[in-house]
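K.L.:
Structure here, sequence nowhere to be found:
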């Protein structure tokens, strides 16, 4: 007899009563390789066998034979903390292009996912990855690509959706306990996965979409606070003014149900006493994560250009 379903999350997840988890999207993977189109080389490695944290590293092929040190981009993939991975073709292809355009070394973090590993596991894994990057500051870390090619005085954090949420939470933690040996001048949050128990004035439409976001959160984070948890509602976090970077780029999309939270985050952050500079880039006519699924459209090209210029502006 077929195992009964315990619960489902539309288009994302099915959990059976026997504990089996079936992911309904983002399960495809591709191996690391030399991408001939962009000239970017990638490889996979285990960051911490004890916690099962892994990553895919990307380096422009031309840099492998050069003494030049490049900025580092630490990237966190999206997917509601449930779907996709660092090995997903969606993210692999996007990182190849971003690395080539920005001329950076990238570390795409493969954190453990809910519901098998509910939050804060993904945050803990991501912090382990950041500390692992910092361990290369003296040039004698475990990964030669970082020892030889990384400029750890220019480490940028970036991610989309749930990954952008991770970027925020890593930035909060950097403000409290920055690993020795790295400088993080900037963070990029694309369509950040933020929410609150009470809707903002402009969030009165699309109740079904808002409900789906809230239900997703309640699956990945087992608390009674709901969406006023500071992990998803930064306005509830008294540590916001201590955000551990100098610049933040928040990218939103006009049709995205999360759009107003991105603008609200910018306003609250700017008024918190934080000494940095935050800016918002809007994408008219676009929806959530459009740049990943239609990377050659004009809006996606403009977003890529903005991210690249943000990185190249450095400190």
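P.N.:
That came through, no problem. Predicted model only: the values in this text are computed from it and were never measured.

K.L.:
from here on, contacts and neighbour counts on C-alpha atoms
P.N.:
OK.

K.L.:
Name the residues of stretch 28-41 that come out as buried.
P.N.:
For stretch 28-41, the buried set under the neighbour-count rule, 16 or more other Cα atoms under 10 Å, comprises 34-35, 38, 40-41.

K.L.:
again with stretch 207-218
P.N.:
So, applying 16+ other Cα under 10 Å, buried residues of stretch 207-218: 210, 213-214, 216-218.

K.L.:
longest single strand anywhere in the chain?
P.N.:
strand 150-160 (DSSP state E).

K.L.:
who does that one touch, helix- and strand-wise?
P.N.:
strand 70-76, helix 162-177, strand 186-190 (3 or more Cα pairs under 8 Å, 6 or more residues apart in numbering; DSSP states H and E).

K.L.:
tell me how far stretch 96-108 is from the chain's mean position?
P.N.:
14 Å (Cα atoms, centre = their mean, to the nearest Å).

K.L.:
what's next to that stretch, contact-wise?
P.N.:
With contact meaning Cα atoms under 8 Å, 6 or more residues apart in numbering, stretch 96-108 is reached by 35, 38-40, 55-60, 70-77, 86, 95, 146, 149-150, 304, 308-309, 311-312.

K.L.:
repeat that with 7 Å
P.N.:
Contact partners of stretch 96-108, identified using Cα atoms under 7 Å, 6 or more residues apart in numbering, comprise 38, 40, 55-60, 70-76, 86, 150, 308.

K.L.:
again, but for stretch 307-315
P.N.:
101-102, 154, 185.

K.L.:
and residue 262, how far is that from residue 180?
P.N.:
30 Å (Cα to Cα, to the nearest Å).

K.L.:
Not counting sequence-adjacent ones, nearest residue to residue 43?
P.N.:
residue 32 (5.0 Å; Cα to Cα, 6 or more residues apart in numbering).

K.L.:
just residue 60 next, same as before
P.N.:
residue 40 (4.3 Å).

K.L.:
Kindly report the same for residue 300.
P.N.:
residue 291 (4.6 Å).

K.L.:
ok, that neighbour - how many residues close by?
P.N.:
23 (other Cα atoms under 10 Å).

K.L.:
again with residue 99
P.N.:
For residue 99, using other Cα under 10 Å, the count is 22.

K.L.:
Same check on residue 65?
P.N.:
10.

K.L.:
measure it to residue 259 for me?
P.N.:
Distance, residue 65 to residue 259, using Cα to Cα: 42 Å.

K.L.:
What is the nearest of the contacts of stretch 307-315 to residue 235?
P.N.:
Among the contacts of stretch 307-315, residue 185 lies closest to residue 235 (Cα to Cα), at 22.1 Å.

K.L.:
okay, now the one to match up with it:
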């Protein structure tokens, strides 16, 4: 967080105020108001999950936090979770308490290896930089598929036939766009993206579904958020944010997509728009939805021990293990 105190004249120059997340000034400065704490990597005494940090692109500092569950069989190969954090493209990191503890809990409960990507953030690093950084990390991950990469945890324990990408909010948007790059530039042989988990995903459009279309203040916030993150954009019909204009949507290179919605979410309409558009696109994978009533955006991070947050995590854990055991039919589509 920028700790400087701003004068009243600075306050007059505010371009976009999205407290409690961030505040951006007309000269490009940003006050990051959340996600600034750093949890060091460790071995969790309760779950046995180990974590460590790696720098993957030294020139830019792009890297990741890796997580490994407690291993009983040294030769065991586990599903690989690639997690991309949210925060409006502007705040949070894999090292903040919210994301460290959440990803660690997924690793413990789903028994997966995880790579939580540390991409460069807007507005200093506008899109497509976050897409490029995340793609670079995904390629680095794929370079381990022959078991001779630079990271021993991936060489020894990752099952590259069971790769899942999960992101929340802006992170879900990044997940979608990075996965689509694999259509034009396939990953190494043996690397298979099985599923995408889209948690309260950030998408938009000129004619979105739901009340956003008539709520001018809500729509303006969503519009500006995209402009701040991607000043070079062509607008709300940019295919990176509007799935209806995405030319390769029907070719999304995975077997399954699970979308999570929350009833009181600011960007719920965009998430529903994504679900409905993918459903109609001709993509032939399995598309599932979990809709949680009466909850706000990323409530599972702010209140992770609530009944609904735990139910949501259980659904995601099941999703990450679908190739190990199939889900019962009654879990394929649900709402809370």
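P.N.:
Ah, there it is. Treat the numbers as computed from the prediction; the structure is a model and nothing was measured.

K.L.:
Quick TM-score on the pair, please.
P.N.:
Here the TM-score for the pair of chains, by TM-score structural alignment, normalised by the length of the first structure, is 0.94; 314 aligned residues with a Cα RMSD of 1.9 Å.

K.L.:
Give me the subset of the buried residues of stretch 207-218 of the first structure lying in helices.
P.N.:
By the criterion of DSSP state H, membership of those in helices covers 210, 213-214, 216-218.

K.L.:
can you list contacts of stretch 258-272 of the second structure?
P.N.:
Outside stretch 258-272 of the second structure, the residues touching it (Cα under 7 Å, 6+ apart) are 196-204, 208-210, 212, 275, 287-297.

K.L.:
I should have written stretch 216-230 of the second structure there, sorry.
P.N.:
Contacts for stretch 216-230 of the second structure (Cα under 7 Å, 6+ apart): 88-89, 122-123, 126-127, 212-213.

K.L.:
Scan these and report the most crowded one.
P.N.:
In terms of neighbours by other Cα under 10 Å, the contacts of stretch 216-230 of the second structure top out with residue 89 at 26 neighbours.

K.L.:
give me every residue that touches that one.
P.N.:
121-122, 170, 229.

K.L.:
if we go to 8 Å?
P.N.:
By Cα under 8 Å, 6+ apart, residue 89 of the second structure lies in contact with 121-122, 130, 170-171, 229.

K.L.:
again with residue 245 of the first structure
P.N.:
Neighbouring residues of residue 245 of the first structure by Cα under 8 Å, 6+ apart: 171, 174-175, 184-187, 276.

K.L.:
Let me know the closest of the residues you listed to residue 228 of the first structure.
P.N.:
Checking the contacts of residue 245 of the first structure one by one against residue 228 of the first structure (Cα to Cα), the nearest turns out to be residue 171, at 18.9 Å.

K.L.:
which residue in the second structure lines up with that closest one?
P.N.:
Aligned counterpart of residue 171 of the first structure in the second structure: residue 179 (TM-score structural alignment).

K.L.:
ok, its match - how many residues close by?
P.N.:
Residues lying near residue 179 of the second structure (other Cα under 10 Å) number 22.

K.L.:
cool, residue 194 of the second structure as well?
P.N.:
Residue 194 of the second structure: 22 neighbours (other Cα under 10 Å).

K.L.:
about what we covered before: I'd guessed the residue nearest to residue 60 of the first structure sits against residue 59; true?
P.N.:
Yes. Counting by Cα atoms under 8 Å, residue 40 of the first structure does reach residue 59; the two are 5.7 Å apart.

K.L.:
Let's have the ones in helices among the buried residues of stretch 207-218 of the first structure in JSON lines, adding distance to residue 297 of the first structure.
P.N.:
Listed next are those as JSON lines, based on distance: Cα to Cα, whole Å:
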{"residue": "210", "distance to residue 297 of the first structure": "27"}
{"residue": "213", "distance to residue 297 of the first structure": "26"}
{"residue": "214", "distance to residue 297 of the first structure": "30"}
{"residue": "216", "distance to residue 297 of the first structure": "29"}
{"residue": "217", "distance to residue 297 of the first structure": "30"}
{"residue": "218", "distance to residue 297 of the first structure": "34"}
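
K.L.:
For the aligned residue in the first structure for residue 254 of the second structure, identify the helix or strand it belongs to.
P.N.:
Under the alignment by TM-score structural alignment, residue 254 of the second structure pairs with residue 245 in the first structure. Under DSSP states H and E, no helix or strand contains residue 245 of the first structure.

K.L.:
Quickly name whichever of the contacts of residue 245 of the first structure is closest to residue 238 of the first structure.
P.N.:
The shortest approach to residue 238 of the first structure among these belongs to residue 175, at 12.3 Å (Cα to Cα).

K.L.:
sec struct for the residue nearest to residue 237 of the first structure when sequence neighbours are not counted, please.
P.N.:
Residue nearest to residue 237 of the first structure in three dimensions, not counting chain neighbours: residue 230, with 5.0 Å by Cα to Cα, 6+ apart. With DSSP: H, G, I helix; E, B strand; the rest coil as the basis, residue 230 of the first structure sits in coil.

K.L.:
now residue 230 of the first structure: how far from residue 215 of the first structure?
P.N.:
Distance, residue 230 of the first structure to residue 215 of the first structure, by Cα to Cα: 17 Å.

K.L.:
measure residue 308 of the first structure to residue 158 of the first structure for me?
P.N.:
11 Å.

K.L.:
Which one's more surrounded, the two?
P.N.:
Set residue 308 of the first structure next to residue 158 and count neighbours by other Cα under 10 Å: residue 158 wins out with 25 against 18.

K.L.:
circling back: filter the contacts of stretch 258-272 of the second structure down to the ones in helices?
P.N.:
Secondary structure from DSSP H places residue 275 of those in helices.

K.L.:
Could I have the buried ones of the contacts of stretch 258-272 of the second structure as ChimeraX selection syntax?
P.N.:
A single ChimeraX command is used to select the members of the contacts of stretch 258-272 of the second structure judged buried by 16+ other Cα under 10 Å:
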select :196,197,198,199,200,201,202,203,204,208,209,212,275,287,288,289,290,291,292,295,296,297
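
K.L.:
Right, I'll call it a day here.
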